[in-house]
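[1] Only the shape, not the letters, is given here:
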């Protein structure tokens, strides 16, 4: 009898513990759902926010971009999908199309990201973002040096004290161009990246891994990110005509290119140094940290922002035998004007780049590009500009934003390339929900990211329809 009572008592206690745990789990789930459903963050942090106490919170968001592309001469029957002289094809690019008239017909997932942000102290925050690195090119993880299809994009510890001085450390964007700091989701056009990349975006992976776009075992980052520390802030600067402008600064020391022993140029493991200054003559821009946007759909008022940035790394380009420093200069401009009386918004972006990488000047790059472990950075000049007009009146659930763009690239060691683009966005909810349709003509697509002496490619027509969603 005593044994029976003891077993019954233990069973009751276990059942009560189970009920308590179920109630606890249910309460947590309800709190999570309620937190996500009841609070939507501004653009600084996408997604829903869960508040833990007065200083601690966490948010989660998601973003995806997909497109349909039809490219002249690029159907399988024309042979245009064959690899060109580089033996490598970057996402969204192909090499050396053969003669033919058939169009390709491809659907692609350009980006699929999860955003996680949080605060653990009044002055300490963090960011952890993921990306589907290989979705656009078929999920072949080996192309990106062993990264899985979904992997870490950003991992940042943030020490944010005031507007004047802040520190981010970890894996984060290198503060060079507005284009890079916009990221793919905050460009005004779907295909925002047109001019040659800085090392952290030209590179196919992080340091020490075999890259997708170069043959070097040493690399310099991925998707514009590098491992390092960023210092940034802003302050008001009086202007001669009486108003105050805003000067934003950001500077980063990062790993940059790190070569293997006797392979690649950077044998002394020098670091990469980057600095950017932006002056807002009219209204200040308000973005997370030192990030930027390609425009604000009129929501920020009058914007006139002029920026200059320099990035330098000793022995940051070339091969072990044909090495050189790398220095990149960029000047970019953003102008946005919302017209009075609800007459729409005009946005204009422009960018000029010049890269110095004087490896193998004697043979014009032929020896370096043919040699082993070449981190063959672009050398030369490029520029792009585009204007957009956001029509004020809604059609259905969104507004149309027609635009035009021109890009020119002049390499020192390769053939020139140009592209003309016309299209329209259908803006439903700013950068959170947008459709795009555009036409391109030129040889940027066919010559791609290869800036060596044997780059070839015809001018082709390309049609794209694209979708961007995020929260």
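    Thanks, I have it. Since we're looking at a predicted model, the values are computed, not measured. Numbers count the residues shown, from 1 in each chain.

[2] going forward, measure contacts and count neighbours with C-alpha atoms only.
    OK.

[3] Does residue 398 touch residue 426 like I think?
    Yes - applying CA atoms under 8 Å as the test, residue 398 and residue 426 come out as touching, 6.0 Å apart.

[4] Looking at those two, which one has more neighbours?
    residue 426 (22 against 19; other CA atoms under 10 Å).

[5] what helices or strands is the one helix or strand the more buried one maps to leaning on?
    Here residue 426 sits within strand 417-429, counting by DSSP states H and E. For strand 417-429, the packing partners by 3 or more CA pairs under 8 Å, 6 or more residues apart in numbering; DSSP states H and E come out as strand 399-411, strand 433-442, helix 444-447.

[6] now, of these, which is deepest in the fold?
    Most buried of these by mean neighbour count (mean count of other CA atoms under 10 Å) is helix 444-447; its value is a mean of 26.

[7] Regarding the chain, what is its longest helix?
    Counting by DSSP state H, the longest helix found in the chain is helix 2-38.

[8] Can you tell me what sits against stretch 409-426?
    The contact list for stretch 409-426, computed with CA atoms under 8 Å, 6 or more residues apart in numbering, reads 189, 195-196, 364-365, 378-383, 398-408, 434-444, 447, 451-456.

[9] this is the comparison structure:
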């Protein structure tokens, strides 16, 4: 009985032990499964966190760039905007370059000028005569190949004289006055090539349309330099403006001008002490628009002919109310080159001109009174030496300066020998556009 009880107790103990082991195994299995599930949950969370961090890291530069671009006054913002705008700007530059047009040239200008007069002429050896004349009819054309390379063409009729009675057989055919290629690079460097007025006296460089008085080039002094037509010659010249000093120098064809094959050298220096006078060509007056005090020296030479040189002076002061007072003078000497009378080697002389432009306007214009006195000598000729004296008085009505003016003129010329005295009175009209 004791053994049986002992075996029964032992069996009960083993059963209880097995049950405990089974329970422990079950508990361990349950705990392990929970731990695995927990580990899976942890791994999934870490993955989600890592993915979120990666997205934030990827988005951070763009956010910083946008923030920097949005920050006003920020250097980083400026760089960001510049970096963002660079491709677009480059594309715009390429597009602009593709469609960019050349800089427009100055427009071509066309103009004209007319001088016409009624002249009563009386000389000692002929009866008085009256004439209605077309003194000058000019056509102007100016254009440009570039902003620095220009072209000028001017023409005039071959009227056969200046102020006096018409020459026998006078015609009205047109001739080339100016035909110039103008390379105008700066105020100090300009080159003209073609036919134009060479460096010479002021009177030649302003011509009849910009002269102060009507009876130009009839006093034995003004513009006695050699020329082909109305003071012009074929050649090339440099000119430049250096503040108040203007310089010009050139070489011109001798054969077409004097019949001698050697070149003619020409030069001029001018100093403006008050207002400047821009450009190559000049004026005799500015009708009160400028204060002028200018002195010019000019000369020309040809090896087989001789020399010519001159000095000119112009002073003009504005008068309150729109008027002006003017003094103009010149002395010239033509020694074997140029001159008024080809029969004489030596021709020299000078003139003095004064004018007053009244400030008060009468109708559309202003009145002006002008007087001129000139003396010239002719020496070393085939006939006797002689002197010329010229006196001129003008009463002018200035409507629009050189574009519209009417001039009543009286001119008396006397000679000591060879030539005959003459007297002229008339009315001249000048229109330009």
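    Looks like it arrived, so ask away. Since this is a predicted model, take the numbers as computed values, not measurements.

[10] tm score of chain vs chain?
    Laid over one another, the chains give 0.69 as their TM-score (TM-score structural alignment, normalised by the length of the second structure), with 320 aligned residues with a CA RMSD of 2.5 Å.

[11] still on that earlier bit, buried set for the longest helix of the first structure?
    Within helix 2-38 of the first structure, the residues scored as buried using 16 or more other CA atoms under 10 Å are 32, 35, 36.

[12] Which one of those is nearest to residue 257 of the first structure?
    Taking CA to CA as the measure, residue 257 of the first structure sits nearest to residue 36 out of the buried residues of helix 2-38 of the first structure, at 40.7 Å.

[13] can you tell me how far the closest one sits from residue 50 of the first structure?
    Per CA to CA, to the nearest Å, residue 36 of the first structure is found 7 Å from residue 50 of the first structure.

[14] Which residue in the second structure aligns with residue 282 of the first structure?
    Under the alignment (TM-score structural alignment), residue 282 of the first structure pairs with residue 274 of the second structure.

[15] any idea how far residue 256 of the first structure is from residue 172 of the first structure?
    Using CA to CA, one gets 12 Å for the distance from residue 172 of the first structure to residue 256 of the first structure.

[16] shared neighbours, these two?
    Among the neighbours of residue 172 of the first structure, those also in contact with residue 256 (CA under 8 Å, 6+ apart) are 226, 227.

[17] who's more crowded, those two?
    Per other CA under 10 Å, whichever of residue 172 of the first structure and residue 256 has more neighbours is residue 256, with 30 against 26.

[18] which part of the first structure lines up with stretch 143-159 of the second structure?
    With the alignment judged by TM-score structural alignment, the segment of the first structure matched to stretch 143-159 of the second structure spans residues 118-134.

[19] Next, the buried residues of the matching stretch.
    Within stretch 118-134 of the first structure, the residues that qualify as buried by neighbour count (16+ other CA under 10 Å) are 118-119, 124-134.

[20] Ignoring the adjacent residues along the chain, who's closest to residue 275 of the first structure?
    Here the nearest residue to residue 275 of the first structure in space, its sequence neighbours aside, is residue 251; by CA to CA, 6 or more residues apart in numbering that works out to 4.2 Å.

[21] what's the answer for residue 139 of the first structure, then?
    residue 149 (5.7 Å).

[22] which position in the second structure aligns with that neighbour?
    For residue 149 of the first structure, the residue aligned by TM-score structural alignment is residue 173.

[23] next one: residue 165 of the first structure
    With TM-score structural alignment defining the correspondence, residue 165 of the first structure maps onto residue 189 in the second structure.

[24] so who does its match touch?
    Going by CA under 8 Å, 6+ apart, residue 189 of the second structure touches 238, 239, 240, 241.

[25] ok, those residues in the first structure: which stay?
    Counting by both residues aligned by TM-score structural alignment, their matches' CA atoms under 8 Å, these that remain in contact in the first structure are 238, 239, 240, 241.

[26] Next step: those residues restricted to strands.
    238, 239, 240, 241 (DSSP state E).

[27] returning to what we had before: tell me what the helix or strand that the longest helix of the first structure is followed by is packed against?
    Under the assignment DSSP H and E, the closest C-terminal helix or strand after helix 2-38 of the first structure is strand 48-51. In this structure, strand 48-51 of the first structure packs against helix 2-38, strand 57-71, with contacts taken as 3+ CA pairs under 8 Å, 6+ apart.

[28] Pipe those into a markdown table and attach distance to residue 201 of the first structure per row.
    Output for these, formatted as a markdown table (distance: least, CA to CA, whole Å):
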| stretch | distance to residue 201 of the first structure |
| --- | --- |
| helix 2-38 | 34 |
| strand 57-71 | 19 |
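
[29] right, and those - which one's nearest residue 465 of the first structure?
    strand 57-71 (5.2 Å).

[30] which other helices and strands contact the closest one?
    Where contact means 3+ CA pairs under 8 Å, 6+ apart, strand 57-71 of the first structure is packed against strand 48-51, strand 106-121, strand 460-470.

[31] quick check: it aligns to which part of the second structure?
    When strand 57-71 of the first structure is compared against the second structure (TM-score structural alignment), it corresponds to residues 107-121.
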